[in-house]
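Student: Sequence and computational prediction follow.
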Amino acid sequence: MTTDEERSQPSQPAEQSEVFGPTDAGALREIRDLFVEQEPLVTTATLDDPLNPQTLSVALSDGVGDAATARIDIRWSLTGNYAAHYTDDLDRNFRFDCHPKPDAPKRHFHPPPDAPSRPVVPSCITVSEIGLVTRAILQRWRYAYANDTFDGLNDATNPP
């Protein structure tokens, strides 16, 4: 039997829901607003579904190095788990994540150029507040962008 609370939660695959937790729509809206306010290269910041969002996609008018465009996709859960995935038109990727992952730290970094599932390393972002995590992600993106390289992307001291 399904409870009212279970019916009100967004539907997610059981495995993802158990590990990541249900999406925090309010957090995604707060993150969207911070990206738009703080990053001049944001062209759009859209939720995949305005009523039941799962992902915020932030399009950027430029990318790191030779990339002409880029995007950062963000998920945030009610349990404080998050994933921030950078990808660009040269198919380079990295991710800052915070969620349980077997044999890995809860806060971890998937390095460029392809953000593999393994191996991961501890993330330089160790704060947990929505605004601080968002600003740290923006700061690390700006670092890579300003230096035209992914080298040192995860080498900052916390908070970056």
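Tutor: On my side now, so go ahead.
Student: Going by C-alpha atoms from here, please, whenever you check contacts or count neighbours.
Tutor: Will do.
Student: Could you find the closest non-adjacent residue to the most centrally placed residue in the chain?
Tutor: Against the mean C-alpha coordinate of the chain, by Cα atoms, centre = their mean, the closest residue is Ala84 at 1.2 Å. Nearest residue to Ala84 in three dimensions, chain neighbours excluded: Ile74, at 4.5 Å (Cα to Cα, 6 or more residues apart in numbering).
Student: element containing the one you found, please.
Tutor: Applying DSSP states H and E as the criterion places Ile74 in strand 70-76.
Student: What helices and strands are in contact with that strand?
Tutor: Here strand 70-76 touches helix 25-38, strand 56-60, strand 82-88, going by 3 or more Cα pairs under 8 Å, 6 or more residues apart in numbering; DSSP states H and E.
Student: Tell me how far the residue nearest to Ala84 lies from Asp103.
Tutor: 23 Å (Cα to Cα, to the nearest Å).
Student: These two: who's more crowded?
Tutor: Ile74 (23 against 9; other Cα atoms under 10 Å).
Student: still on that earlier bit, wait, the residue nearest to the centre of the chain sits on Arg75?
Tutor: Yes. At 6.7 Å, Ala84 counts as touching Arg75 under the criterion of Cα atoms under 8 Å.
Student: the helices in this protein, which residues?
Tutor: Taking DSSP state H to define them, one finds helices in the chain at 4-8, 14-20, 25-38, 130-147.
Student: which residues does the residue nearest to the centre of the chain contact?
Tutor: Ile72, Asp73, Ile74, Arg75, Arg95, Phe96, Asp97, Ile137 (Cα atoms under 8 Å, 6 or more residues apart in numbering).
Student: 6 Å instead, please
Tutor: Taking Cα atoms under 6 Å, 6 or more residues apart in numbering, we find Ala84 in contact with Asp73, Ile74, Arg95, Phe96.
Student: let's bring in a second model and compare:
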Amino acid sequence: MTDDGDPAHHIQPDEQSEVFGPIDAGALREIRDLFADLEPLVQTASLDDPLNPQTLSVELSDGVGAAATARIDVRWSLTGNYAAHYTDARDRNFRFDCHPKPDAPRRHFHSPPDAPSRPVDPSCISVSETSLVTRAILQRWRYAYTNGTFEGLNDAENPP
């Protein structure tokens, strides 16, 4: 998987629209507002299209460890599927996802540094409500940021 800057390319083609479902614009707006309200390092939190958004991109003024900047791209579907993809200035990536994936749990984690499509691990995020998932993603990112490492990123038990 390569990072060409297009958030849509972070989800493999066979995992996109058929399985992922149509995007929930209201959920993306709620997530945008939560990121802006809860995380002081958010520089911008913007939708790719104000009328028909597909992806929320959250630009952070700092990244984990030596990364000077970072971004979290979020997609959320009307069926409750989601993908939250972290990438930083050092080209390190991880994803917390919830969607059907052959031979993997519905809620799964793509580990750093390159968030490979396979293998994946079960996600430590077991909640499903939009605001709780958003808080959990922020909490896990903040954990990595505060500790300056990705070690233990997916080791929490049912984060907020």
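Tutor: Perfect, I can see it now. Only a predicted model underlies this, so the values are computations on that prediction, with no experimental measurement involved.
Student: List the TM-score for the superposed pair.
Tutor: Overlay of the two chains. TM-score (TM-score structural alignment, normalised by the length of the first structure): 0.90; 148 aligned residues with a Cα RMSD of 1.2 Å.
Student: any idea what the residue nearest to the centre of the first structure aligns with in the second structure?
Tutor: The alignment partner of Ala84 of the first structure in the second structure, by TM-score structural alignment, is Ala84.
Student: Can you tell me how far that match is from Ala115 of the second structure?
Tutor: 11 Å.
Student: picking up where we left off before, want to throw the helices of the first structure into TSV with mean neighbour count?
Tutor: Below are the helices of the first structure laid out as TSV (neighbours: other Cα atoms under 10 Å):
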stretch	mean neighbour count
helix 4-8	8
helix 14-20	13
helix 25-38	17
helix 130-147	18
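Student: nearest to Asp66 of the first structure, of those?
Tutor: helix 130-147 (10.1 Å; Cα to Cα).
Student: what packs against the closest one?
Tutor: Contacts defined by 3 or more Cα pairs under 6 Å, 6 or more residues apart in numbering; DSSP states H and E place helix 130-147 of the first structure against no helix or strand at all.
Student: what angle separates that helix from helix 25-38?
Tutor: Going by axes from the mean of the first three to the mean of the last three Cα atoms, to 10 degrees, helix 130-147 of the first structure is angled at 40 degrees with respect to helix 25-38.
Student: what's helix 130-147 of the first structure in contact with?
Tutor: So helix 130-147 of the first structure is contacted by Val64, Phe150, Pro160 (Cα under 6 Å, 6+ apart).
Student: Buried among the residues you listed? Make that a ChimeraX selection.
Tutor: For the buried members of the contacts of helix 130-147 of the first structure, the matching ChimeraX selection, counting by 16 or more other Cα atoms under 10 Å, is:
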select :64,150,160
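Student: Which position in the first structure pairs with Ser117 of the second structure?
Tutor: For Ser117 of the second structure, the residue aligned by TM-score structural alignment is Ser117.
Student: Spit out the contact partners of the nearest residue to Pro116 of the first structure once chain neighbours are set aside.
Tutor: Distances taken as Cα to Cα, 6+ apart put His110 closest to Pro116 of the first structure, at 6.0 Å, once the chain neighbours are dropped. Contact partners of His110 of the first structure, counting by Cα under 6 Å, 6+ apart, are Phe94, Arg95, Pro116, Val120.
Student: List only those of the residues you listed flagged as buried.
Tutor: Phe94, Arg95, Val120.
Student: quick one: the first one from Phe109 of the first structure, how far?
Tutor: Counting by Cα to Cα, the gap from Phe94 of the first structure to Phe109 of the first structure is 8 Å.
Student: Kindly tell me how buried Asp62 of the second structure is, as a neighbour count.
Tutor: 18.
Student: Tell me, how many residues neighbour the nearest residue to it once chain neighbours are set aside?
Tutor: Take Asp62 of the second structure and drop its neighbours on the chain: the residue closest to it by Cα to Cα, 6+ apart is Thr69, 4.2 Å away. When neighbours are counted by other Cα under 10 Å, Thr69 of the second structure registers 17.
Student: what do we get in the first structure for Thr69 of the second structure?
Tutor: If you follow Thr69 of the second structure across to the first structure using TM-score structural alignment, you land on Thr69.
Student: And that match, how far from Thr87 of the first structure?
Tutor: Separation of Thr69 of the first structure from Thr87 of the first structure (Cα to Cα) stands at 9 Å.
Student: likewise Asp49 of the first structure?
Tutor: From Asp49 of the first structure across to Thr87 of the first structure, the span is 21 Å (Cα to Cα).
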